[in-house]
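Peer 1: Fold the following.
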Amino acid sequence: MTEPLQPPPKKNPLKRTRVPVSPPGTRSRAATGLSVMAAEGRFALQHCADCGRIQYPPRDLCRACLSEALEWRDTDPMGQLVAETAIRATPDTHFRDRLPIRIGTVLLDAGPSLICRLHGDVSGDDRVRVVNRIDAAGQAILLALPLKEVPHMQDDPALRTLSCDPRHRRVLITDARAPEAPALARALLKAGASRVFLGLPEAWKPFPARSELEDIGNCSIMPLDVTDFGSVRELAAEIGGKTDILINNARFIRPGGALARSDTIFARQELDTGCLGLMRLAQTFGRAMAARGEDGVNNAAAWMNILPIGALVPQPGHGMSSATGAAALAISHGMRADMRGSGVRVMNLYTGPMDDEWHQELPPPKVTPSALARAIVSALIAGQEEATAGEIARDLHARWRDDPALAIREALAK
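Peer 2: Just a heads-up that it's a prediction; the model follows:
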């Protein structure tokens, strides 16, 4: 039975922080497809379009009919553990500090046999559920979980390593003025976060939610203006070494595209907040977090960027917001490459139209603050690098994944 995770003791400043070491990351092109599915939190395997045979491990040709028509499809994750063993010695520097490592063979109900990591509550000939997760090298890891929820399930060391669970971690939300800030702070604390920091731009200007945030326990409101490098650097110097999860929700939104505006004033503000603001955060907090990817129970674990779905599929009514989101997405991909191997996962959560004053002209469904908070916490617990919030974002993301050019043309035709 998994032992409950205990709050970490205060860190001894005389002890060296363990240096993050990346696990082996080389995969074939076919096997990288499994990592793409893991990034979205999907358990999907290759299915042959000609004979229907399910493939594992991933390959270029069907093992039954040699067809090249292999499609990634969501697959039944249920199966039976038929064998297990433990690795107790390895020359690999990443896994050497994590021994012993339990692995097993799972026979899926869908047919194939898989080699998986094993959750601590899985043993014998148990029925199991297989999940597909991302490791520190950005590659897929299959993990066999108990079929039913067990006490303290998320505290299992193997599962916690492959997730970004907020439990016992300190979280920075970059914009306390955002409509979702109170709901998000409460959701994170309910999920077990030890403290939530909230960055407040223009601290001199009052805002209605301040008293609500101050009434939430274990929350600290701190000055942070992502458009001012000095402000970002000051806060990073104060809490950069304490931040385990950073959620960048800072944004400046105004409806309209290039032809709807007579100048570039708002465009500059949107880019300065949503794009250059992300760069300022990366140049300060990013470095501090990357150095703490192996820092015990409350190690730096995740950097999440909240982006509009227009970053993938442009929305004509919010053309500049879509452009800013696309630029931020490109920076996020660069950060993911830079921080790969550090143990800090760079995540993108795409949201549909928010239920706020800047999307009032758009019809429902819209994303409420509480719905966005639930999506963020769920993505962190699942360790997803790519996630969505709201029905519109979910639909457009699925269309973009199937055919990006078609999804964009459909959006522009509306």
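Peer 1: From now on I want contacts and neighbour counts done on CA atoms only, so please keep to that.
Peer 2: Fine.
Peer 1: by contact count, what packs against the longest helix along the chain?
Peer 2: If you go by DSSP state H, the chain has its longest helix at helix 319-339. Here helix 319-339 touches helix 265-271, helix 277-281, strand 302-308, strand 345-351, going by 3 or more CA pairs under 8 Å, 6 or more residues apart in numbering; DSSP states H and E.
Peer 1: how about those in TSV, adding distance to A387 and mean neighbour count?
Peer 2: TSV is the format used below for the helices and strands packed on helix 319-339 (distance: least, CA to CA, whole Å; neighbours: other CA atoms under 10 Å):
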stretch	distance to A387	mean neighbour count
helix 265-271	23	18
helix 277-281	19	22
strand 302-308	10	26
strand 345-351	5	26
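Peer 1: and of these, who's closest to L114?
Peer 2: Using CA to CA as the measure, strand 345-351 is the one of the helices and strands packed on helix 319-339 that comes nearest L114, at 25.3 Å.
Peer 1: helices or strands next to that closest one in the packing?
Peer 2: Packed against strand 345-351, as judged by 3+ CA pairs under 8 Å, 6+ apart, are the following elements: strand 302-308, helix 319-339, strand 386-389.
Peer 1: winner for burial among the ones you listed?
Peer 2: The highest mean neighbour count among the helices and strands packed on strand 345-351, using mean count of other CA atoms under 10 Å, belongs to strand 302-308: a mean of 26.
Peer 1: And that strand, what does it pack against?
Peer 2: In this structure, strand 302-308 packs against strand 245-248, helix 319-339, strand 345-351, with contacts taken as 3+ CA pairs under 8 Å, 6+ apart.
Peer 1: Distance to G199 for those - can I get that in a markdown table?
Peer 2: Output for these, formatted as a markdown table (distance: least, CA to CA, whole Å):
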| stretch | distance to G199 |
| --- | --- |
| strand 245-248 | 10 |
| helix 319-339 | 19 |
| strand 345-351 | 19 |
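Peer 1: Next, the structure of the following sequence, for comparison with the previous one:
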Amino acid sequence: MGYSILPSTDLAGLAGDIANSQAAILTGGTPVVRPPEPIVASWKRAQEAGLAAERHAPPVIGITELDRRRAVHPLTPIIGSLQRLFEDSVDDAQMMMGIFDAEGLLLWRGGSRRVLSLGESLTFVEGSQWDEPSTATTAISLVIEKPRPLRVFGAEHYSRPLHDWYCAAAPIHDPRTGDLLGIVDLSGPALSWQPSATMLANTIATIGEHELSRLHLGRLADLRSGAAPQLAAIRGPALVVDEAGWVADSRGVTAPRRVATPAEGDHQFVPGMGMCISEPVGEGWLIRPVGPVNPVRAELDLRGEPTLVVGGDEEWRTVLTRRHAQILLLLSRSGESGLTAAALSHHLFGDGEHLVTVRAEMSRLRRAVGALVASRPYRLAPGVSLTMAADSDESSLEVTDALTPVRDDLPEPPRRPRGGRHQRPA
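Peer 2: The predicted model follows:
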């Protein structure tokens, strides 16, 4: 029932078999061949969502919004390198490349004029949206669902207007956090399928990740060099971090890889340093203690909106989502051994299949609470202790059993405004 696409494969014959099999699978019949399970699962989701197989009309944002998204996207500094790599590696006039963001928006594209013109007939244009709700089953939508290199050939696409095309895609991850940043997609007419397309897409994505890592390390080195005089003048522990909180240099303390995003005059806690203040230095920040170095004692207050309170010379607090509150409880109960992304997925969702969601939640949680949470595996940072305060009849958060999955339909708590001593980290 399964199949592979080899250089000797009869592409036209296989395309017909897949088209017949798609119709059979979606109507309860017996397929001639059976595509990979992620593709079949995507077909069924599209069918259940009421998407019409005859229709293909991805939404397209305006040029102003497209320019704004490009300007702030992490891949912008390396997009020229990726485009040149594609141009130097491909002499196929029937292959085009698209670079998408993590939500499936096409930010940049390249290829011959002929194939780009064909792509425009399918709305493969910059600013078009290619996630599953917009375009059903494509390599882009499948990589968003589970980030790994893959291809979609001919009628493996759910939408019939795409049956004459193939696409091969690979994820680009943030080398610092592992978060999905974007997707490389190579596409062309199905009968011109190149067996090396998936490998080439993955190679471009991997080189992109290396470029991002090189740029990041270079910026940290420049910041470290420029801030050396100020850091040398500090007595006691101190950190030099970039604008996003990544540590470039330190003295007198075992530095974490990253702290919460600094802001001038704001107080934040750093394990091993206690409550700290941030001062601009070059294109980053100098972080130093404003009080004695003590273990960090935090309390998760569940007697209203979930609120994390860190005691010390100056109390610091932030409102959390219900899911983030439950994750903190899970990490506290796990002790020094911590929890992997797969383990957290099992605790929160009842299975290990939500790794992308877990990593995204952990990224947001660490932005909210800074260096309270460590990673690899996820755990409370050394020196951090967490207690809980809750009403005896507390049930909306289901904190009496932190292994109970969090309900997705619970509303997000409102955010408190910045200012004074009650602040939310940037």
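Peer 1: where does the TM-score land?
Peer 2: The TM-score (TM-score structural alignment, normalised by the length of the first structure) is 0.27; 187 aligned residues with a CA RMSD of 7.1 Å.
Peer 1: rewinding a little: quick one: closest of the helices and strands packed on helix 319-339 of the first structure to R409 of the first structure.
Peer 2: Closest to R409 of the first structure of these, according to CA to CA: strand 302-308, at 17.7 Å.
Peer 1: Give the buried residues for the helix or strand harbouring R401 of the first structure.
Peer 2: Using DSSP states H and E, R401 of the first structure maps to helix 391-402. By 16 or more other CA atoms under 10 Å, the buried positions in helix 391-402 of the first structure come out as 391-394, 396-397, 399-400.
Peer 1: For the stretch 201-350 of the second structure, just list every one of the strands.
Peer 2: Along the stretch 201-350 of the second structure, the segments classed as strands by DSSP state E, counting those that start in this stretch run 238-242, 247-251, 267-270, 274-281, 284-289, 296-301, 307-310, 316-319.
Peer 1: Likewise for the stretch 51-200 of the first structure?
Peer 2: Secondary structure of the stretch 51-200 of the first structure by DSSP E, counting those that start in this stretch: the strands cover 54-55, 70-74, 78-87, 101-108, 113-118, 127-134, 140-146, 170-173, 195-200.
Peer 1: Kindly provide the distance from L223 of the second structure to V240 of the second structure.
Peer 2: Relative to V240 of the second structure, L223 of the second structure is positioned 8 Å away (CA to CA, to the nearest Å).
Peer 1: Give me the more crowded residue out of those two.
Peer 2: The neighbour comparison of L223 of the second structure against V240 (other CA atoms under 10 Å) goes to V240, with 30 against 22.
Peer 1: which residues does that one contact?
Peer 2: 223-224, 227, 231, 247-250, 284-287 (CA atoms under 8 Å, 6 or more residues apart in numbering).
Peer 1: try it again with 10 Å
Peer 2: The contact partners of V240 of the second structure, by CA atoms under 10 Å, 6 or more residues apart in numbering, come to 220, 223-224, 227-228, 230-231, 246-251, 255, 278-282, 284-288.
Peer 1: Just the buried subset of the residues you listed, please.
Peer 2: Among the contacts of V240 of the second structure, those classed as buried by 16+ other CA under 10 Å are 220, 223-224, 227, 231, 246-250, 255, 278-282, 284-288.
Peer 1: quick revisit: for L200 of the first structure, find the nearest of the helices and strands packed on strand 302-308 of the first structure.
Peer 2: Checked against CA to CA, the stretch from these lying closest is strand 245-248, at 12.4 Å.
Peer 1: buried sites along the longest helix belonging to the second structure?
Peer 2: Counting residues, the longest helix found in the second structure (DSSP H) is helix 197-232. Residues of helix 197-232 of the second structure classed as buried by neighbour count (16+ other CA under 10 Å): 197-212, 219-220, 223-224, 227, 231.
Peer 1: do stretch 400-414 of the first structure as well
Peer 2: For stretch 400-414 of the first structure, the buried set under the neighbour-count rule, 16+ other CA under 10 Å, comprises 400, 404, 407-408.
Peer 1: repeat for stretch 323-339 of the second structure
Peer 2: Neighbour counts over stretch 323-339 of the second structure (16+ other CA under 10 Å) mark 323-333, 338-339 as buried.
Peer 1: I'd say I239 of the first structure and F197 touch.
Peer 2: Yes. Under the criterion of CA atoms under 10 Å, I239 of the first structure makes contact with F197 at 8.9 Å.
Peer 1: The two - which one has more neighbours?
Peer 2: With neighbours defined as other CA under 10 Å, I239 of the first structure and F197 compare such that F197 has more, 21 against 16.
Peer 1: Please tell me I have it right and that one contacts M222.
Peer 2: Yes. If you go by CA under 10 Å, F197 of the first structure and M222 touch, sitting 6.9 Å apart.
Peer 1: List the buried residues for the host helix or strand of T357 of the second structure?
Peer 2: Element membership of T357 of the second structure, judged by DSSP H and E, is helix 355-369. Neighbour counts using 16+ other CA under 10 Å place 355-356, 358-359, 362, 365-369 of helix 355-369 of the second structure among the buried residues.
Peer 1: for that helix, packing partners?
Peer 2: Where contact means 3 or more CA pairs under 10 Å, 6 or more residues apart in numbering; DSSP states H and E, helix 355-369 of the second structure is packed against helix 139-145, strand 180-189, strand 267-270, strand 316-319, helix 322-334, helix 341-349, strand 373-374.
Peer 1: do you know which of those lies nearest R68 of the second structure?
Peer 2: Closest to R68 of the second structure of those, according to CA to CA: strand 180-189, at 16.1 Å.
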